[in-house]
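Novice: Need the 3D shape of this:
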Amino acid sequence: MATVQPKEQLTLDGVSEQGFLAFYNNLPEKPNTSVRVFDRGDYYTVHGQDALLAARELFRTNSVVKLLGSGSNKVESVVLSRLNFESFVRDLLIVKHYRVELYKQNTSGKNDWQVEYKASPGNLSQFEEVLFGNTDQTVTTGVIAVKLGTENGQRVVGVGYVDVGGRVVRVCQFGDSGSFTNLAALLVQLGPRECLLPTGDLGPDTAKLKQVLSRSSLLVTERKRSEFSNKDAGQDLSRLVRTKGSTNVAARPEMDKTLAVAALAAVIKYLELLGDESNFNQYNLSMYDLGQYMRLDTSAAKALHIEPQSEGMSSSSRTHTLLGVLDKCRTPLGHRTLLQWLRQPLVDINKIEERQDLVEVIVSDIDLRDSLGEEHLRRVPDLARLARKLSRKAATLQDCYRLYQCVERLPNLCEAIAKYEGPHTTTLAAVFTTPLMELVTDLSKYQEMIETTVDMSQASQGQFVIKPDFDDTLAELRTTMNGLEEEIEGQLRKAAKDLCLEAAKTIKLESNSQLGYFFRITLKEEKGIRNNRTYTVLDTNKTGVRFRNSRLTQLNEQHQSAKEEYLSQQKAIVDEIMTIAGGYIEVVQNLGEVLATLDCIYALGSAAVCAPVPYIRPHLLDKGSGRLELTNLRHPCLEVQDNVSYIPNNCMFGEDGGKFHIITGPNMGGKSTFLRSVGVAVLMAQVGSFIPCDSAHISIVDTILARVGAGDCLLKGVSTFMAEMLETATILRSANSDSLIIIDELGRGTSTYDGFGLAWAISEHIAKELRSYCLFATHFHELTALADEVQTVRNFHVTATTAHGALTLLYKVKPGACDRSFGIHVAELANFPQSVIQYAKRKAGELEDDFGDEDDSEEAVKKRKLQRQEGEKLVDEFVSKAAALDMEGLTDDELVTEVGKLRQEVMASTNPYIKHLLLVKED
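Specialist: Next up, the predicted model:
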């Protein structure tokens, strides 16, 4: 854990302290999800509740909290080093989904603090360097606003969406149900980090709307109603949106979606996009069509473990998600695009098959796969982030050189793709080779500019400067620097001879931007310069000792001075290069999109061949075909875990296999895993991925809905049962015949009778009315009787055996209902006291009127079930004959005699169940 350095203490004189406190106390009130940080030059401070938050989350102790002021005017304060600040901000924005405001002073010594930067989970652009530096940005961003209205008496939802990172603006307007099922699907597809709502009551739908938003990891912010207005939206968008020719933004069809445009206006205002000229003419405006992707509700996304639920999850936990298994991407933009693909599975069979064709190429050609992964893609920079830096005029010569290197390698990349000989070469050329070569042509002038202006020899050594022959003054300075560098090399040889070391091996000459040139030796050689006045030690660490002699110190100072003058002299040239490079922003963005797609295809192909058992290409059928067949299906996340030998299973939906499957069996027997594996396989198939099974025929589904798991939402005031009912209500309103429904246990949160009644009614409605593909796992064994009443219902069970007195779970899904409950056996596995186990067996036997041995084999249990059915038939016959006796014509004694004869007939039976009933009666 980082600690506060002694030199970083908040030391203010009395006047400055009182002045700052007056300023701080006059700041407007803020929500607890916003944090204010004050930049004090070499360090940062946070105050009040923010200070207590930093002490708790960053330092895990209150000892770092100091008090400013006196008496009743005291304010808590915590000092943050630069490392503390970066760690704190990263946690606030990416993990906790808080907002951050950074204040700086305009005038030294005065308390004229102003907000310098703002950031929120949906807009990280101003803190990109702090959050990511030179590391990859894999997190996604985005802000939406929602505005409700009515149209022809129907509820209408308008959504405006802005992704600052991707320079994307979208509008979406649609009708919705009272449960906001379409909005819930949109939240999963877009994956925004923030949502804006108008302040105050939104009408009778307010509670339900906020309920839907609360199920997503969203920071919800209320803004003034006046901001949700499309009054100036056309004018604002005309400044932000990139247009071609004389196209007028106000005439575009997106502007007809008045509710969505009003919501978009609120996002633009919230992000203050118009306050930064670098945003002008940089955004792409488009209509978002909900129907072009498979719909997933929030419950389904969580149940299928598509992505980590927290950015703070460990890398090992991430591999337990579908994203973790499939993400073999080599580029930052590829990582983000693959997540978008998983959130937005396709429903157009032609587009899916195009992706499958491309994945098949990667799977079938090991040379191409290795070439892409090890040679080409891993060298591609984050082009989206680079484009943003160019638009903000924040790019450096190094950024321009990295783009140049990327473009320079593109012909080799296209050549590697062109070497492939096999099926789908036409698709490969259309999607990758042709667009990439066109982009190379578009960037040819850019390449020429960089080659003409940048000193390539210096760039290869990590120094990014303009060529000296580009300017007479630069040439003179370069000559001076070359001479100094030769002398510096001479000092290395001299020091090596003086210390009896080998130049460039045991003693090295190194440089960095902070120190300039210095010598370095290992700790083992340190004794050679100990107490040697000829050399001055700069520092010592585990990599060795860094030091100089007096001449190197002089030469380094001269070199640093010449270098600073060189950089100053070249500034005007660099500014001109940046201006020209800014004209290629759209081309760079397009290049990023093509390479991100290639990276995702590479990732899906690599995941298919790297699995313990290689994935296969599923055969897709048109929507409505009514067939979903998966042979020897596995779960992609479980099969990659250590010490797991996965047992595959089949899932057969169709006219013969039914469309509603009831799965019974013991806890921990694999029911939930089987349900999830089917959902994951269908989702993977419609993403375009290969899937973990032996063969597959999958009809396109338009929705995956889930009711899996149970847990009280205490913070939201929602019980387990209420959560079940809300999710199930959403399913019943959203599903159709082309939906896949996954229900794992339903009705456990209420009485047995109510729970069973609800489970039966819901199942019958899905099977008869909705006719969706449905997997329904339950412990209500009585529900299996539904198969006798509804033609499309089939019973399945996960197998287990209790042979030799121990419960053995076999994890195999077989046709038919489970013969019995294994709850007591599971309790034995949990090491319940034997007295409790025995009492449980006795009470269960009494309640179920069961007979036989709890540890009977599966065959014995089936035999016992038949004996019970035969016995119950004898009892029914006895009751029927007794009811047929002439009650009026026989005396009481004669009735007793006749009933006794009937009883003797039953007792004469050898049926074990009858004998069991008689024994229970005698007991």
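Novice: alpha carbons only for contacts and neighbour counts from here, please
Specialist: Will do.
Novice: so is the spatially most central residue of the chain in a helix, a strand, or just coil?
Specialist: For the chain, Glu307 is the residue whose C-alpha lies nearest the centre (Cα atoms, centre = their mean; 3.5 Å). Secondary structure state of Glu307, per DSSP: H, G, I helix; E, B strand; the rest coil, is coil.
Novice: One more, so I can put them side by side:
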Amino acid sequence: MSELLDADLPDGPSKPAPPAAAAPTPMMAQYIEIKAANPDCLLFYRMGDFYELFFEDAAVAAQALGIQLTKRGKHLGEDIPMAGVPVANADDYLRRLISLGHRVAVCEQIEDPAEAKKRGAKSVVKRDVVRLVTPGTITEEALLEPGRVNALVALARLGPAGPAAEFALAWTDLSTGSFETGSSDLARLGADLARLDPSEIVMADPVFADPEVAAALGRFRAIARPEPASLFDGATAGERVARFFGVATLDGFGDFPRAELSAAAALLAYLGKTQLAARPALSRPRRHEPGAVMLIDAATRASLELTRTTSGRTAGSLLSVIDRTLTGAGARLLAARLAAPLTDTAAIAERQGAVARLHGDGGLRTALRAGLKSFPDIERAVGRLALGRGGPRDLGCLREALSRGRLLADILGKAGDLPAETAEGLAALLALPETLAAELDRLLADDLPLLAREGGLVAAGAIPQLDEARALADDTRRVIAALQARYAQETGLRSLKIRHNNVLGYFVEVPEAQGPGLMGREDGTRFTHRQTLASAMRFSTLELSELETRIAGAGAEALRLELDAFAHLSALAVAQAEPLKAGAAAVAALDVAAGLAELASAEDWSRPSVDDSLAFRIEGGRHPVVEAALRASGSSQRFVSNDCDLSPPAGASRAKGRGAAGDAGAIWLLTGPNMGGKSTFLRQNALIAVLAQIGAFVPAKHAHIGVVDRLFSRVGASDDLAEGRSTFMVEMVETAAILNQAGPRALVILDEIGRGTATYDGLSIAFASAEHLHEANRCRALFATHFHEMTVLATRMKRVRNATMRVKEWEGEVIFLHEVVPGVADRSYGIQVARLAGLPAVVVERARTILNDLERSERGEKRGVALDELPLFSALAAAPAPTPAPPPARTDPLRPAIDALDPDTMTPREALEALYRLKGLARDGVI
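Specialist: Purely as a prediction, here's the structure:
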């Protein structure tokens, strides 16, 4: 009804049209003023049961949402475009707009239309923006994925731009109230953001404009938002954070570097800017110590498909395979752990202990999982209630959680030896004041509405005054029917009806012919004439008017009492936010442990040994995703397990301290055919390391993992057209990151380095990269290659070992055995793979002919010359060219060339140059 009060609605056909240059109507002037204060947002302007958008916003929304674009009135002589969405379905439209990168300012009526009417019939209802909806600040259940953290990140920089600048991050999931900080630097910024996978990033304007920061952000720059530098003022940051949490000093929170405080204060300021009067129930900030988690950059995460496949889907990722959780909070915790594997062996062992306890007791695990199934999402329910966006069903979540928490506590009490964090969290949940649980049980109805304003959230009998008001409101039909029957009997008019509309309210209606009889009765003053229609006359009575007043008042009173009850329960819940969230965290940890135990039991996974050594020994390792895919497809093929040992060679230093002098892991050079399983083998070992360090069991018979502090993967080919990078350039950028950053505790997997350029260029790059990994990085590495010349490194570098994928040839066919064995492949079987891929038979046969000629040619290394001399494709059916006659006998120059070499004094570079000289002699026909 509020739009009926807006002054720009036409009063009737006789009202003249305003001149083209007329001032905007009061309502449109209000809209323009509010829009001017929020220029970077689509403005959802509340008008009755719709959110309306005008001008350019309307055109943008109509196109994005596929809704009709209409018009309403004129402004400066032009039609005003308009589009609208129903308030009841606003969440669906908001989700689509946010997913497209838009921000939305929600403008609500902040005044009762009746109050506006007191100022004059044409007064405009007061409106104002109550929140800004951005990708990182959404809290509505319909807009969020239950199992995904929705992170908002603030990025701060202290000091001038450049490599020495100090960076820090603060991040929160507003829907759960988590609040964390950590330090970073330019080199690892991309990896830190990849771990958090934020929905939105805010940073100061100068930082946003810095090209070095833009490069470090990579794909995350698309979701970054510049904000005034004043939000990141480090001088006042500590004071602002303390003020938000209502403390005099932050000493009790821990020791936070200045850069982290700057990021935290900026994050709080941005939340204040977007949430306006609503104050989120954030937990006290928790600091992440540097080096506490395995660092995994964005390229490696994409390559390993940890949480999403390269196509962006969750299905087919490692997360989808290991997720056996039963609650939303558990799913989010598992995803967070997978994104940030630990480096602290004690913490890893504690997580493993919880999994092992439930793995060894199937009955306990089954009982716990039955209690956990569909456990309510307390974290997000409390978050919505704190922001004033909760509903009765959020309170219902808390009621159910408290009840089921007692059940879980009973089960755990009988077990008696689960991790302390789980027991303490559940104890906090159960130690809540009885007031909350008792009030929830007493006041809440069994069947709860979605919104408090719908009524029906309070149980019958809980509030006597509410029961009375409800009785009158609910009995309206019966009371009206009884009154109608009495009037009909008293007047003798059986056709008399009592009806209702929004204009007259309740009224008595009789046929037009019988109306005068009512008016002419001796007691006619009892019926007061209200309206005459073509076929009926309408009357009111004093009794009917009084009843209408009581009915309307009863409905309003009932709603008021219910809203008061909702506010009371919400306040009780928000006051206990911390213990509620502690309990939710305990349930999530229990869910993750039980899910991983169920996974290990079902898939025959084993508990790995994780310590501070540089060991990396896996027996019978398997790729969890590929194995699951084989099983899901119904294939009879069994996944072939393989061993991998990248531990330091026997006799190397075994000092316990990290990075001990002289201690370094091994490098495997893996050769073998395409389709033989090299990439699968590389990835499965990296995934086993990740699983081990999140505290899970692993798909192997046995695994001994020395903590990996950084994981690098360069597997697969792709380009980056948006940045103007070719496939080879992307490969080199990622390889450079590995060679510049990997240390002794890193694990590196590399596949086909150098394949995107000329053969000699690629071989040289691959050769030099392997040398650098061995001599400078000194890391554990798997290096797959088709450059068989590289296998000579195993004879010259003590930590390099050759391995190959076994194949078997049978009647001209190649059979891939997918087994990794020591040794070197003699060929790549590329033509056989091409045939399997479906290349035309004539192309495959032509390729065989070319390959045979190249292998026979004395100048086979000069690929370009040899190919120029081969017959044309059209000569395929012709007989092969005769084998060239052998050259005349001459003195063998090989012996003196070899005698001139002294392997004991040569550097790796000199040895490589000598090798090329010998190959040059062969190429030129000298030997």
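Novice: I'd like the distance from the residue nearest to the centre of the first structure to Val159 of the first structure, if you could.
Specialist: Distance check for Glu307 of the first structure against Val159 of the first structure: by Cα to Cα, to the nearest Å, it reads 24 Å.
Novice: wait, what's in contact with the residue nearest to the centre of the first structure?
Specialist: Contact analysis of Glu307 of the first structure by Cα atoms under 8 Å, 6 or more residues apart in numbering lists 318, 321-324, 339.
Novice: repeat that with 6 Å
Specialist: Contact analysis of Glu307 of the first structure by Cα atoms under 6 Å, 6 or more residues apart in numbering lists 321, 323.
Novice: Now do the same for it: its match in the second structure.
Specialist: When the second structure is aligned by TM-score structural alignment, Glu307 of the first structure is paired with Thr307.
Novice: related to what we said a few turns ago, what's the distance between the residue nearest to the centre of the first structure and Ala475 of the first structure?
Specialist: Noted for Glu307 of the first structure: a distance of 54 Å to Ala475 of the first structure, by Cα to Cα.
Novice: Leu682 of the second structure versus the match of Glu307 of the first structure, what's the distance?
Specialist: For Thr307 of the second structure, the distance to Leu682 of the second structure - Cα to Cα - is 18 Å.
Novice: Repeat that for Lys581 of the second structure.
Specialist: Distance of Lys581 of the second structure to Leu682 of the second structure, given as Cα to Cα: 40 Å.
Novice: Repeat that for Arg399 of the second structure.
Specialist: 49 Å.
Novice: More neighbours: which of these two?
Specialist: Neighbours were counted for Arg399 of the second structure and for Leu682 using other Cα atoms under 10 Å; Leu682 has more, 25 against 21.
Novice: Which of the helices or strands spans the residue lying closest to Arg46 of the second structure once chain neighbours are set aside?
Specialist: Counting by Cα to Cα, 6 or more residues apart in numbering, the nearest residue to Arg46 of the second structure once its immediate chain neighbours are dropped is Glu108, at 5.2 Å. Using DSSP states H and E, Glu108 of the second structure falls within strand 104-109.
Novice: Who are the packing partners of that strand?
Specialist: strand 42-47, strand 127-133 (3 or more Cα pairs under 6 Å, 6 or more residues apart in numbering; DSSP states H and E).
Novice: so which of those strands is the most packed in?
Specialist: The highest mean neighbour count among those, using mean count of other Cα atoms under 10 Å, belongs to strand 42-47: a mean of 24.
Novice: Whichever helix or strand comes after it versus strand 104-109: what angle between them?
Specialist: Counting by DSSP H and E, the next helix or strand C-terminal to strand 42-47 of the second structure is strand 50-54. On the basis of axes from the mean of the first three to the mean of the last three Cα atoms, to 10 degrees, strand 50-54 of the second structure is oriented at 120 degrees to strand 104-109.
Novice: How far off centre is strand 50-54 of the second structure?
Specialist: Averaging C-alpha coordinates over strand 50-54 of the second structure and over its chain gives two centres that are 30 Å apart (Cα atoms, centre = their mean, to the nearest Å).
Novice: Specify the angle between that strand and strand 42-47 in degrees.
Specialist: With the same axes, to 10 degrees applied, the angle from strand 50-54 of the second structure to strand 42-47 works out at 130 degrees.
Novice: The very next helix or strand once past strand 50-54 of the second structure vs the first structure, average distance?
Specialist: Counting by DSSP H and E, the next helix or strand C-terminal to strand 50-54 of the second structure is helix 55-65. By mean Cα distance after the TM-score superposition for the first structure, the fitted helix 55-65 of the second structure averages 5.3 Å away from its aligned residues in the first structure.
Novice: Great, nothing more from me.
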